[in-house]
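*Asks:* what's the 3D shape of this:
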Amino acid sequence: MGILSSKNAVVTGSTSGIGLAIARAFAAEGANITLNGLSTPEEMEAERRAIETEFGVKCRFSDANMMNGEEVTAMVVEAEQAFGSVDVLVNNAGIQHVSPIESFPDDKWEAIIRINLMAAFYSIKAALPGMKERGWGRIINTSSAHALVASPFKSAYVAAKHGMTGLTKTVALEAATFGVTVNAIAPGYVWTPLVERQIPDTMKARNMTEEQVKHDVLLAAQPTKEFVTVEEVAGVAVFLCSDAAKQMTGTTLSVDGGWTAQ
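*Replies:* Below you'll find the predicted structure:
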């Protein structure tokens, strides 16, 4: 029996990278899973069936657009209707754009704030009442080292992740007497499609080669000189769902190879 046996989890942005690793780790602990993302129906059906087959849990998919608050709300409501509850909510969906602020596209700024921060507001607003009523819940926000420190050319992302810190703390206080914990995980650079896609923009913004970006920009921030793995982040998420973490709430846990220790 896993620690999440009979529990139901919603993980946004879970078609690849950190989100998919968290979804699979939760399934391994017995949770039924609602996946969410932008993969093709064929790709998502293959992943959904693989999780059900491998872990013996129920798995469904929502294609809710994280840009749209009504769709985010509906995703949570539909998950509750399908499984009977949403016990664990992971706000993981995120996008990135790298550009000096004077040329930062307005539409990119708005999309990053909507997907990286506003979507979490809507999902929490929808999921928290049921968690309070049942007296148990875990809300985990995938944040970033950029919730604690800044980097050039990432104004929207840094603003959104700093906002996530404040949202995490506030909801943690509101839910503290209801058996619901609210925490954020702040990874450093994890080798995911999100990080890989920002390399060309960073090459352009800093006039560097790909290898220079990896070693002189990305891993330069992390004293371990290693990328964080998605499995390491997923392991922290599982821990936050355990009884050992029930007095941890309102925290931002750094998983960043020592980046923010500097």
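*Asks:* okay, CA-based contacts and neighbour counts for the rest of this
*Replies:* Will do.
*Asks:* go ahead and confirm Thr142 touches Ala186.
*Replies:* Yes: Thr142 is within contact range of Ala186, at 6.4 Å (criterion: C-alpha atoms under 8 Å).
*Asks:* next up, the contacts around Cys59.
*Replies:* By C-alpha atoms under 8 Å, 6 or more residues apart in numbering, the contact list for Cys59 reads 32-35, 48-49, 51-52.
*Asks:* if you set the cut-off to 10 Å instead, what comes out?
*Replies:* When the contact criterion is C-alpha atoms under 10 Å, 6 or more residues apart in numbering, the partners of Cys59 are 8-10, 23, 27, 31-35, 45, 47-53, 83.
*Asks:* just the ones of those residues in strands?
*Replies:* 8-10, 32-35 (DSSP state E).
*Asks:* contacts only, for the nearest residue to Thr15 once chain neighbours are set aside.
*Replies:* Sequence neighbours aside, Gly37 is the residue nearest to Thr15 in space, at 5.3 Å (criterion: C-alpha to C-alpha, 6 or more residues apart in numbering). With contact set as C-alpha under 10 Å, 6+ apart, Gly37 has these partners: 11-16, 19-20, 44, 61-66, 93.
*Asks:* another for comparison:
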Amino acid sequence: MPVYCITGTNRGLGLEFVRQLAQSGDNTIIAATRSLSSNLGDLKAVASPSTHILECDTSNVQSIHSFVKGVSQTLGSDKKIDFLLNSAGVNLASSQSSLNLSPDELQTQMAINVIGPAKIVELLLDASLLSNDVRILNMSSGLGSMQRASEIKPRKCAGYSISKAGLNMLTVHQSEDLKAQLPGVVVILMDPGWVKTRLGGAGAELEPSESIGGMLQVLHGLSGEDNGSFYHYSGEKIPW
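*Replies:* Coordinates of the predicted model:
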């Protein structure tokens, strides 16, 4: 039974990951949500008997520490995470450009979109909770691509783009740094496309089911040669 660990599962892409993966009783799912006191009706509705809902505020390092302890208790000594999907993310003040960035909002986006995935991987590794062949998916965006962002007219989502470019560089480092302890590891970035979620906002055209279905197909077909790559949900490689 493969073990999946997914962040940001109370809505959007994370919720759809759980919905699709929970259709197989063979999958053990650790579904991380920012707060157990928030409305989890949608998540509970799609969860399987082998889905475990745990609290993890990815903007708070202490919360990540507590989450890792919960994962250890949930999995016990005989299971490790085979697929880690860092799906939690925020896009604040999309109208802001590089000329009117709010420091507070930029710091929040960096905390959730970059530091969160960094500490989750680090602390799960320290707790020996990642399998030797773990597949790690960090959720990026075409807006995090230097080439793609340079082609967007007019510019938008400056703070979000900056944070996702930071996540891209984090992933490049993780893909190499983790190999010393996990020889079979594969770490990738995914652009989910412009999906109809609260984060996607008005104008999004892609259904979550199509985006997640494509990403899971890519994820399950990864080989060692894909380590450190940046993919579109369709399987196309994204330029840096």
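*Asks:* what do we get in structure 2 for Ile139 of structure 1?
*Replies:* Residue correspondence to structure 2 (TM-score structural alignment): Ile139 of structure 1 is matched to Ile136.
*Asks:* ok, that match touching Val187?
*Replies:* Yes: with contact defined as C-alpha atoms under 10 Å, Ile136 of structure 2 reaches Val187; the gap is 4.6 Å.
*Asks:* helix/strand/coil for Leu143 of structure 2?
*Replies:* The three-state label given to Leu143 of structure 2 by DSSP: H, G, I helix; E, B strand; the rest coil is helix.
*Asks:* any idea how far it is from Gln96 of structure 2?
*Replies:* 14 Å (C-alpha to C-alpha, to the nearest Å).
*Asks:* returning to what we had before: quick check: neighbours shared by Thr142 and Ala186 of structure 1?
*Replies:* 161, 233, 252-253.
*Asks:* which one (most neighbours) among these?
*Replies:* With neighbours taken as other C-alpha atoms under 10 Å, the top of the shared contacts of Thr142 and Ala186 of structure 1 is Lys161, carrying 27 neighbours.
*Asks:* tell me the centre residue of structure 1?
*Replies:* For structure 1, the residue nearest the mean C-alpha position is Asn92 (1.9 Å; C-alpha atoms, centre = their mean).
*Asks:* so it touches Met118, yeah?
*Replies:* No: judged on C-alpha under 10 Å, Asn92 of structure 1 makes no contact with Met118 at a distance of 11.9 Å.
*Asks:* the residue nearest to Thr15 of structure 1 -> structure 2?
*Replies:* Residue pairing (TM-score structural alignment): Gly37 of structure 1 is matched to Thr33 of structure 2.
*Asks:* so which residues of structure 2 form strands?
*Replies:* Under DSSP E, structure 2 gives strands at 3-6, 28-33, 51-55, 81-86, 130-139, 186-191, 230-232.
*Asks:* now those strands in TSV, with distance to Gly221 of structure 2?
*Replies:* Converted to TSV, the strands of structure 2 look like this (distance: least, C-alpha to C-alpha, whole Å):
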stretch	distance to Gly221 of structure 2
strand 3-6	15
strand 28-33	19
strand 51-55	23
strand 81-86	12
strand 130-139	10
strand 186-191	11
strand 230-232	12
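*Asks:* quick one, what contacts the residue mapped onto Val238 of structure 1 from structure 2?
*Replies:* Correspondence of Val238 of structure 1 to structure 2, assessed by TM-score structural alignment: Leu216. Leu216 of structure 2 makes contact with 17, 20-21, 137, 233, according to C-alpha under 10 Å, 6+ apart.
*Asks:* mind giving me the ChimeraX select for these, buried ones only?
*Replies:* To isolate in ChimeraX the members of the contacts of Leu216 of structure 2 that are buried, counting by 16 or more other C-alpha atoms under 10 Å, one can use:
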select :17,21,137,233
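*Asks:* taking the contacts of Leu216 of structure 2 one by one, which sit in helices?
*Replies:* Counting by DSSP state H, the part of the contacts of Leu216 of structure 2 found in helices is 17, 20-21.
*Asks:* and the lengthiest helix in structure 2, what other elements does it pack with?
*Replies:* Taking DSSP H as the criterion, structure 2 has its longest helix at helix 158-177. Helices and strands touching helix 158-177 of structure 2, as assessed by 3 or more C-alpha pairs under 10 Å, 6 or more residues apart in numbering; DSSP states H and E, comprise helix 103-110, helix 116-126, strand 130-139, helix 146-151, strand 186-191, strand 230-232.
*Asks:* residue range for that helix in structure 1?
*Replies:* Mapped onto structure 1 using TM-score structural alignment, helix 158-177 of structure 2 covers residues 155-174.
*Asks:* residue in structure 1 matching Pro2 of structure 2?
*Replies:* Counting by TM-score structural alignment, the partner of Pro2 of structure 2 is Lys7.
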